[in-house]
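> my questions are about this predicted structure, shown below with the sequence.
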Amino acid sequence: MTASTRTAGQHTQDAHAPYNSSSFAGEAARKLMLQFPARSTPGSWPATAAGRDEILARVDHAEFRARESSAQSHRRYGARRILSWLETFPGTTWQQRWQASPASDLGPRWLDPLQTWLIGRGENPNPAGLRAGLLSLLVADAIRPELDFLLATNRSRHRAAAFAAHRDPAGFARLEELGTEAVETSSRFVLRAIVQVATIVIAKGGAIADITVGDCLELRTAEAKLPKGGSYGGALFYSLLRDMGTFPPDAPATLRYFNVHSGQLTVEQLVDRYGIESKPIRDLIVDYLAERQSALDYTSLEVLSRTLANHFWKNLEQHNPGIDSIHLPKDVAAAWKQRLRTKVTRERMPDGTTAEVASPRSGYLGLVGSVRAFYLDIAQWALDNPARWGPWAAPSPVSSTEISYKKHASRVKAKMDQRTRERLPVLPVLVRTAEQRLRDARTRLDAVRAAPPGAAFTALGEPFTKVTNLVDPDPSKTTSAYDHNGRLRFLGKEEHRAFLGWAAVEFLRHTGVRIEEMLETSHHSITQYTLPDTGELIPLLQVAPSKTDQERLLVISPELADVISAIISRIRRGDGAVPLTPFYDMQERVWMDPMPLLFQWHTAGQQRAVSVALIRRSINEILEATGLTDVSGQPLHYQLHDFRRIFTTEAIANGMPPHIAQLLLGHKDINTTMGYKAVYAQEAINGHRAFIARRRALRPTEEYRVPTDAEWAEFLGHFERRKVALGECGRAYGTSCQHEHSCVRCPVLRVSPDQKRRLEEIRDNLTARIAEAEQEGWLGEAENLNVSLAAAEDKLAQLDQRTRRATTINLGTPTFAEVTGRTASQPAATLVSAGQTGHS
């Protein structure tokens, strides 16, 4: 037995047992099967024990007859031949004879032995009639093939239609009714769900009301073996069955990805993934992890198990066969640490071949630090419990001088600061691009929805042709189209990703939360706080604890309120409620109860939580559209955590005290918060200048003379010379214009609202000049004009923002009272001091 097939608590002494970190994929499904077992196929039931003539009479019975006489003739023909063939195999029931025949193992080729038998009898077989005969026997419940056979042979709607008409018609009608209510865009998802339910009824017997959670999970597991994997059909059928009240109240809300995720593994399973040969060492690591388990979250426990079982001991066993003591010789420990410093990855070379490439391991210090903690913990525990831990106390192979984090932390800090300095200045470009992509995606989506199937239409000057050859029985609802290059575009999905990208960028940059915290934000997270002295309502965002288990509250800014309103308006149902959606916690590896998540979407008749991968893809598409590059000329990439560092840098740079930023970010140590803040050279310059100003203020006043009339006139004239065509220049007295009087580019220009029309004319003129420069090939001129155009658009955006703050416009979005999940208030007598947060 290898590590890949080992179950919980089992261990092997196989010296060559390979390990596989994905051995326990689907462990969550196995645990669910133990809680909700699938029905087993009985050895016999009345229909399968009936005689040949009784079965044929049942096929001809009005309850099971086909509507068309020709179809019924095919069924009768096929049923007779199949029964005659099955009579040649041993068994007392038709089910036993079917299982004894080769057909049950041949899948799509089940007709081959039957046709050979018929040809031997001098008959010319009719494959269509034989298939119809098998369908009639299935409907008559004479045989119940395995799920693998049913999925491999025929998953068509005709089989489902036959069962819906002749087996539990009321149940299938109710199933279709619920599916039609759940799915708004396409009915093919409902058809797939009906086919899946029919497949379970064929294999297990009974009616729809008899289907169990285990039956559904067994079907999903069997579907995962198909070429298309577990994605075929989806889990809509389970949601519909659950809505019908078929399952008990404690049944899971969804079956999505249960056959993929392992869920939380036991400590034994975590260690046994790596096939450790020495059982005493394996048991020691298991016991050590069990002691540490209560103080660690699951992700940290999983990482620690990988470090000790794989990177530490399995590595030693592979290079030192037979080793069975953690008291390591110096040469063995030194060789292990040297191997750990590098990692080998396979990379594709320019000529198409692959090669193994060795590179320094960035997490080396963390690995050896965990091993050193392992030794020190055992030594400490040996003092308290010498009988249990004393025999394992040994000198650590990692000394304290080997895990100095000072240089490493400095390098990490420098890299983080450089990333922030590169990405913070271009954040406005990313924001504008996200907004423009969303507007364009909505324009294309509206155009394809208005076009009839197969018609050509134009959106944003780009020609499209709406598709007509999809399987969907209602092609008018499709949002797919071919562009002018003949490429199939899914415009509905493009609009969905454009919205998610815009919403994620805005949410992350205005809150500074972690990505898992953003995805777990629900409608209940939006609260209101009433100021005791003024009665003013302050909207708050309650951030669920994630990494540090520290709950915190953030004030919702007007910009963030617009984003939250747009999200809620998008996901609300017709009755105004936010749907409850189950989601998988990737940190704790457990399925959470359904919640009114903000980041969810409706697809294939189901509400799904947005994944981290989808957020990354959506933001990367925005970045690709910006064309931004880093200092090396490569495309600029944003990590999701970059927005958290940008938020911290902006907050502290704009005057927020670091200890308040620490509370908002949920850091346990203020040094972590300061590590997120990027250092700029301008801060040192401004701080030094402020020091000089304070020092001069303390010097004797007689050192400062009275200005002359000419100097005073020069000073007063400075303010007159600040007036320009577009408004006023805000540069300080005694400073020259650093932009060579190119006022549009100057950041200190304050545009007058009366000059908005003039600024728009400048922008339009720049656009025309850029087009002329690009047409004439004046690339240098075009690049220079693009800088001015970006500055003009930024000035217009600032002007619009000032106007919006001064004027209240009803945009039709929900108000705070409408989007708030609950309201919190606090009496004046218990008002907490500044910097403290609480919740009711």
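Yes, it's here. None of these values were measured; they are calculated from a predicted model.

> going by C-alpha atoms from here, please, whenever you check contacts or count neighbours.
Will do.

> so residue 601, which state does it fall into?
Under DSSP: H, G, I helix; E, B strand; the rest coil, residue 601 falls in the strand class.

> ok, it touching residue 608?
Yes - when contacts are counted by C-alpha atoms under 8 Å, residue 601 is listed as touching residue 608 (5.5 Å).

> so these two - more neighbours on which side?
Between residue 601 and residue 608, counted using other C-alpha atoms under 10 Å, the more crowded position is residue 608 (20 against 17).

> ok, residues contacting the host helix or strand of the more buried one?
According to DSSP states H and E, residue 608 maps onto strand 606-609. For strand 606-609, the external contacting residues (C-alpha atoms under 8 Å, 6 or more residues apart in numbering) are 182-183, 236, 239, 519, 579-583, 597, 599-602.

> switch the cut-off to 6 Å
Outside strand 606-609, the residues within contact range by C-alpha atoms under 6 Å, 6 or more residues apart in numbering are 581, 583, 600-601.

> here's the one I want to compare it with:
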Amino acid sequence: MGLNSLLISRVVLPRYVFLRGYKAMRLCKDVQQMFPAGQLDRMRDFGAEIGMTHRHIDEGLRVISSIILHTGRELAQLTAEDVFYLRAVGRRETGEAYVGTHSAWDLLGGAGVIDSKDTLKDALRHGQRPTAELVDAYNIQSTQVRNLLVRYLEERRPGIDYGTFRGLVRELAGVFWADIEARHPGIDTLRLPDEVVDGWKQRLVTYVNKSGEVKERRSRIDVMMRVRGFYLDIQEWAHEDPFWVQWAVPSPITRGDGAGNHKIIKTTSRMHQRVRERLPHLPVLLQTAERVHREAVALLEAARATPFNETFEHGETRYLRVLPKVNQVPSRLDHGSPHVYIKEVDSTERRISQSLVEDDAFWAWAIIETLRHTGVRAEEPTELIHLALVSYKLPDTSEVVPLLQIVPSKSNEEQLLLVSPELASVLATIIKRLRDVNGGKIPLISRYDSHERVTGPQLPHLFQRRPYWQPQVMSEAGIKRALDRTLEATGLRDQAGEPLRYTPHDF
């Protein structure tokens, strides 16, 4: 009690690590009672309005109380930077943000304490970076060359997408010039001696990955051609702009260096071979996706029909319907977690959120079926919206046929696909599922493009999930995980005996 009094009185400002280990529930409740009149109820009402459970609201309020105790400020004086700092401390100490950080952000925004309508995840996204900042990440020592690269890349930036632009920055500033500077300190001219260029070409053959393994660089021909283009562009621009004249020197990458383009053909052949090897397994993948989802649905229905803390048998296995301790508070029994938790009887494994397992299985099935019937790239389903389904009336027969619009992606070409009955069934199932869990509507949400680093407008995206209280568009990484889980469930293996894994060229 004495320590709590010191903390509440701001005599001692504790660290977040201490508060996390202290677990003083009464202390956080006392802090919340000191909120301005009506503010606590306002936060709780806002949390319930956007779909938070009582658990999420309580976790968010505890985080807000911890911020107040740590900073010594009042509720109205808290800022977005306080939440950012708390998140950074959690990631440094535990590898992930403290529980309740995201809900605390939304509660503070709903109460008007911080001026932000974005989620914490959206607020942390930095968007497209300036060219100079991207170049400076490679710590180029020569100021003249650094300024040259920035100006050259600024000239190239408007004509290419952001993902390609970041790759160009990495290859010119990192793979090319930063590597040369590391071996030849003090160099500040593009006119490179033959021994410098030859050494760089030899080092280009391999690279060291994040695990410290030395790997073959299959894109080395592409890198050399971009470096050659860099030199040739400067030579051409020097005829119109005097700035480039001092840098116009012969390219160290000759036309003969591009003679390895046959390796690109080999790379394409290797990708095609992967497809040929996996295509015969497609029926197995489809059957597995359907079976996994069917079994997940059956187990979820059996669990929902079982009271809490009672056992049931399904598929020759006995399960226990689990009620997590955090939901055993009387006020949460009727409004607790929407997830259904089970655990195998006499098993030491952790409890399973069967509702989440079923959701994962459904979307894995939906992804595989959509990719199979459309032939689109793996990231393009994340861009599908309800409005992309259109009808077209044939002028000859007056028959109305459904069409699916695919927005321009990597190929920068828009597609309009005829919707087959099988694809129509899949899309209808997705739409019905979204409407069933969202009051008959498909929520309007924004999609973050991880390649362009921009957030799009709010649209009725079809491939969206609600992991907590906020609907989110599935990411390309989420699609990859779903496909890998299904491939693992098939038990199939490649020629090396390793489990089959998904790559972007498999569909």
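Good, I have the coordinates. These figures come from a predicted structure and were not determined experimentally.

> by neighbours, which of the contacts of strand 606-609 of the first structure wins?
Using other C-alpha under 10 Å as the neighbour test, those are led by residue 600, with 26 neighbours.

> ok, now how distant is that residue from residue 434 of the first structure?
Noted for residue 600 of the first structure: a distance of 19 Å to residue 434 of the first structure, by C-alpha to C-alpha, to the nearest Å.

> likewise for residue 288 of the first structure?
Look at residue 288 of the first structure and residue 434 of the first structure: by C-alpha to C-alpha, they are 49 Å apart.

> the two: which is more packed in?
Neighbours per residue, other C-alpha under 10 Å: of residue 288 of the first structure and residue 434, the larger number sits with residue 434, 28 against 17.

> contacts only, for the more buried one.
Contacts here follow C-alpha under 6 Å, 6+ apart; on that basis residue 434 of the first structure touches 502, 622.

> same thing but at 10 Å, please
428, 440, 498-506, 618-619, 621-623, 625-626 (C-alpha atoms under 10 Å, 6 or more residues apart in numbering).

> number of nearby residues for residue 283 of the second structure?
For residue 283 of the second structure, the count of nearby residues is 10 (other C-alpha under 10 Å).

> quick check: closest non-adjacent residue to residue 281 of the first structure.
Closest residue to residue 281 of the first structure apart from its sequence neighbours, by C-alpha to C-alpha, 6 or more residues apart in numbering: residue 324 at 6.7 Å.

> that neighbour: what's it in contact with?
277-282, 313, 316-317 are the contacts of residue 324 of the first structure under C-alpha under 10 Å, 6+ apart.

> and for residue 490 of the first structure?
Residues in contact with residue 490 of the first structure, defined by C-alpha under 10 Å, 6+ apart, are 445, 478-482.

> how close does it sit to residue 481 of the first structure?
7 Å.

> now do residue 779 of the first structure
Residue 779 of the first structure sits 35 Å away from residue 481 of the first structure, going by C-alpha to C-alpha.

> higher neighbour count, the two?
A side-by-side neighbour count of residue 779 of the first structure and residue 481, using other C-alpha under 10 Å, places residue 481 first with 25 against 13.

> would you mind finding the match for the more buried one in the second structure?
The alignment partner of residue 481 of the first structure in the second structure, by TM-score structural alignment, is residue 342.

> gap between the residue nearest to its match when sequence neighbours are not counted and residue 58 of the second structure?
Nearest-residue entry for residue 342 of the second structure: residue 321, 4.6 Å, with adjacent residues in sequence omitted and distances by C-alpha to C-alpha, 6+ apart. Between residue 321 of the second structure and residue 58 of the second structure the computed distance is 24 Å (C-alpha to C-alpha).

> so between those two, which is more surrounded?
Neighbour count, other C-alpha under 10 Å: between residue 321 of the second structure and residue 58, residue 321 has more, with 24 against 19.

> surely the more buried one forms part of a strand?
Yes - checked against three-state DSSP, residue 321 of the second structure lies within a strand.

> quick one, what contacts it?
Under the criterion of C-alpha under 10 Å, 6+ apart, the neighbours of residue 321 of the second structure are 302-312, 340-345, 351-352.

> and it, what pairs with it in the first structure?
Under the alignment (TM-score structural alignment), residue 321 of the second structure pairs with residue 466 in the first structure.

> matching residues in the first structure for the helix or strand containing residue 132 of the second structure?
Assigned by DSSP H and E, residue 132 of the second structure belongs to helix 131-136. Helix 131-136 of the second structure corresponds to residues 267-272 of the first structure when matched by TM-score structural alignment.

> average offset of that stretch relative to the second structure?
Compared with the second structure after fitting, stretch 267-272 of the first structure deviates on average by 0.7 Å (mean C-alpha distance after the TM-score superposition for the first structure).

> now, the contacts of residue 321 of the second structure that are in strands?
311-312, 341-344, 352 (DSSP state E).

> compare the residues you listed and tell me which has the most neighbours.
residue 342 (27 neighbours).

> check contacts around that one.
299-300, 303-304, 308-312, 319-324, 350-355.

> still on that earlier bit, okay, the ones in strands among the contacts of residue 321 of the second structure in a markdown table with distance to residue 3 of the second structure next?
Formatted as a markdown table, these follow (distance: C-alpha to C-alpha, whole Å):
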| residue | distance to residue 3 of the second structure |
| --- | --- |
| 311 | 44 |
| 312 | 47 |
| 341 | 38 |
| 342 | 40 |
| 343 | 40 |
| 344 | 43 |
| 352 | 39 |
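
> of these, which is the nearest to residue 219 of the second structure?
Nearest to residue 219 of the second structure out of these is residue 352 (C-alpha to C-alpha; 42.9 Å).

> please enumerate the strands of the stretch 151-300 of the second structure.
Under the criterion DSSP state E, counting those that start in this stretch, strands of the stretch 151-300 of the second structure are mapped to 206-208, 214-216.

> now those strands as JSON lines including distance to residue 43 of the second structure?
Shown next, in JSON lines, are these (distance: least, C-alpha to C-alpha, whole Å):
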{"stretch": "strand 206-208", "distance to residue 43 of the second structure": "50"}
{"stretch": "strand 214-216", "distance to residue 43 of the second structure": "53"}
